[in-house]
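**Student:** Can you look at this prediction? I've put the sequence above it.
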Amino acid sequence: MIEQLKIGKLRWFHIAVANDENINFLKDNFDFHPLDIEDCQSKVQRPKIDTYDDYRFMILHFPYFDKAFKFVKTKEVKIFWGRDYVITLGTHWVISSLFKKTKKDADIDVDELANTSDVLLYSILDSLIGESLKLFTLISDNLDHISREMFDKKAEKTIERISITRKNLILLNTAFKPQIRLFQKFESGVIKGFTPGLEDYWGNILDSYRKVWDSIEDYQELIQGFSQTFDSLQANKTNEIMKVLTVFSTILLPLTFITGLFGMNVDLPLGENPLGFTFLIAFMVTLIAVLLFYFKRRRWI
């Protein structure tokens, strides 16, 4: 199903699924390059923009949070726009929501500039980036959990949170980095739309992308610091455990030797003495006390 909306002379077509019927609609009604049509049918493409005399074709990725798996995933959005039309392809709910809102407000009188394809494209992109920025609230909350849990005994939970956050930041990095270069071309005028004087609009989109990029870099540094701190804490805990085990081993070694020696079937001093066993126990207890005092004096425990 193709949703259609007309705003003055501007037409907006929204295609959720690129099935054969919808692809044939594009072929029959627009003179798009065959490779662009082919890209519409492919599910995974790198972000890019192709420019032609009478239209532009753009592929972008926008992340969303998958609550079931706790990971960030991306939805691909493909956009054709010409002088008097915009065609969006994709299942991103932000586009569907904006389409319904625009359709509801279509009868409201607006200035001529607002009824241009470039301004509509700006509104779509601004809404998509705004939704993407909400992800950083979730990542920030996750980092707060990590900072609190690091000093608890929930090592497995903390490791899981650190791993998930790192993976999400890597995916965000992969999604947004190539798109920044795209919109730098818009701001610099290397790529132009169909409405003059919109450099500030494209600059605003680029600023939003830079804000996202700065947040990604800040969070990557923060999670790296948390990871190193957590590793140090775990190493310190391991050292403490090994220290206790070493002390126990050191204490038990002479005791094991003494009990083994007196357990042999040979004549030994005090072997026949009725107080021999009592003396042996007292000696072993004294030895333990001396070793503990020595370890404490050396600050090993």
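**Tutor:** Received, thanks.

**Student:** When you work out contacts or count neighbours from here on, use the C-alpha atoms and nothing else.
**Tutor:** Fine.

**Student:** What segments of this structure are strands?
**Tutor:** Secondary structure of the chain (DSSP state E): strands located at 2-7, 10-15, 48-51, 55-66, 71-82, 85-89.

**Student:** closest one to residue 143 among those?
**Tutor:** strand 71-82 (14.4 Å; Cα to Cα).

**Student:** tell me, what residue is most central in the protein?
**Tutor:** residue 168 (1.4 Å; Cα atoms, centre = their mean).

**Student:** contacting residues for residue 220?
**Tutor:** Residue 220 makes contact with 166, 169, according to Cα atoms under 8 Å, 6 or more residues apart in numbering.

**Student:** what about versus this one:
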Amino acid sequence: MKKANEILSSINPLKLTKKISRQKELVGKAPGSLIYTGEVVDVPVELSVIRYSETHYDSFILKNATDAHEEKGVDHISWINVDGIHDVDIIKTIGKDFDLHSLLLEDILNIEQRPKIEVYGDNLVVFFKMMYLRDNKLDIEPISLVLGPNYLISFQEKKGDIFDNVRARIKNTNGRIRKRGSDYLLFALMDAVVDNYFVVMEDIADKLELLEDKLFEDTDNKLLYELQQYRKQIVNMRRSVYPLREVVNKLNRAEFGVISEDTERFFRDLYDHTIQIIETIETFKETVSSLKDVFMTGVSNKMNEIMKVLTLIATIFIPVTFVAGVYGMNFEDMPELSWEYGYEATWGLMLLMGGAMLVYFKKKKWL
């Protein structure tokens, strides 16, 4: 087993990326008020389009948000990706061109929106969370997918995602995704997000295993802080993933006309993955709780060891103190006080009693 200091140096706990929320700005506002509740950044919003069919592929960047409405009339499947939702005017423009309800746009701009599924006219809208690791920090980012008859619009809070493999599959002429509709693209994106949950889970599992080894070697207060950090991560992950189960379950039951029966089978598989993720999170929750109990038990055992040593020391000095107390009394008729070797004999008696008790403790394996 690794030494305590080696294990401690190898543990680098995940940290949650701090998010600035302006949720209070929605208080008292009329329903459908378009207010971005995240941190305002001076970064341009990027709109990219991937247009494809079984025999066609095209990818380009939109210079103006007003150009996105042309994707409604094409004969191909269009994936419109919006990197950045902090520019309310752009979101409003897209919403107008695609007949998106103001309540839907309000939810898209709300970074605290819980996972859910809604139907607005011809559009099916899915809200959920995307989790990934950045510089050993757990980043939980909201993502909204608007599914139409021949298009899908994805709204992401910031640039950078986990959809590179999906883009590569679309570019590949032999990919299954090229032969299917926009509903399958919805599944592919959600499947990529859920698959990335497993990557995050694996990293947390490895770190919890190292932390468990460390807890059996040391009871440093730093470990309690790390356990608290993992508890916060698991609570946030649980809040993000649990509602997704109901979302995928609704898609699995094919309650929506835009989801074909053929694609329904894939959502059934995605539902199984979601359940597996939830079970893993519950396991993490129990693990952190048990590790905290182990930590507290270790602290208690350490305190008991200290009290044991102090008790043994006090026990050794009890008879010695008794002897010193007896001969410390100033009675005149104490023959030992006038004995020539009384001082040496008293020391010898006290050392003999102390040594005898030490031998007894050793024999009992109390030392």
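**Tutor:** Nice, thanks for sending it over. These figures come from a predicted structure and were not determined experimentally.

**Student:** quick one: TM-score?
**Tutor:** The TM-score (TM-score structural alignment, normalised by the length of structure 1) is 0.85; 297 aligned residues with a Cα RMSD of 2.9 Å.

**Student:** Now distance to residue 202 of structure 1 too, for the strands of structure 1, in CSV please.
**Tutor:** Formatted as CSV, these follow (distance: least, Cα to Cα, whole Å):
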stretch, distance to residue 202 of structure 1
strand 2-7, 22
strand 10-15, 20
strand 48-51, 14
strand 55-66, 14
strand 71-82, 15
strand 85-89, 17
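
**Student:** just so I know, which of those strands lies nearest residue 197 of structure 1?
**Tutor:** If we rank the strands of structure 1 by Cα to Cα, the stretch that ends up nearest is strand 71-82, at 16.5 Å.

**Student:** for the closest one, packing partners?
**Tutor:** strand 55-66, strand 85-89, helix 117-133, helix 155-188 (3 or more Cα pairs under 8 Å, 6 or more residues apart in numbering; DSSP states H and E).

**Student:** what do you get if the cut-off is 7 Å, keeping everything else the same?
**Tutor:** Judged by 3 or more Cα pairs under 7 Å, 6 or more residues apart in numbering; DSSP states H and E, the packing partners of strand 71-82 of structure 1 are strand 55-66, strand 85-89, helix 155-188.

**Student:** Please work out which of those is packed deepest.
**Tutor:** strand 85-89 (a mean of 21; mean count of other Cα atoms under 10 Å).

**Student:** Can you say which of the helices and strands packed on strand 71-82 of structure 1 is nearest to residue 131 of structure 1?
**Tutor:** strand 55-66 (8.2 Å).

**Student:** Can you name the residues in contact with that closest one?
**Tutor:** Applying Cα atoms under 7 Å, 6 or more residues apart in numbering, the contact partners of strand 55-66 of structure 1 are 47-51, 71-82, 128, 132, 135, 172, 175.

**Student:** Whichever of those residues end up buried, select them in ChimeraX.
**Tutor:** ChimeraX command restricting the contacts of strand 55-66 of structure 1 to the buried ones, with burial defined by 16 or more other Cα atoms under 10 Å:
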select :47,49,72,73,74,75,76,77,78,79,80,81,82,128,132,135,172,175
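
**Student:** Format the helices and strands packed on strand 71-82 of structure 1 as TSV; extra columns: distance to residue 292 of structure 1.
**Tutor:** Conversion of these to TSV gives the following (distance: least, Cα to Cα, whole Å):
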stretch	distance to residue 292 of structure 1
strand 55-66	55
strand 85-89	74
helix 155-188	31
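
**Student:** out of those, which comes closest to residue 98 of structure 1?
**Tutor:** Taking those one by one with Cα to Cα, strand 85-89 is closest: 11.4 Å.

**Student:** Would you mind getting the average deviation of the closest one from structure 2?
**Tutor:** Mean deviation of strand 85-89 of structure 1 relative to structure 2 after superposition (mean Cα distance after the TM-score superposition for structure 1): 0.7 Å.

**Student:** give me the stretch of structure 2 that that strand matches.
**Tutor:** Per TM-score structural alignment, the counterpart of strand 85-89 of structure 1 in structure 2 is residues 151-155.
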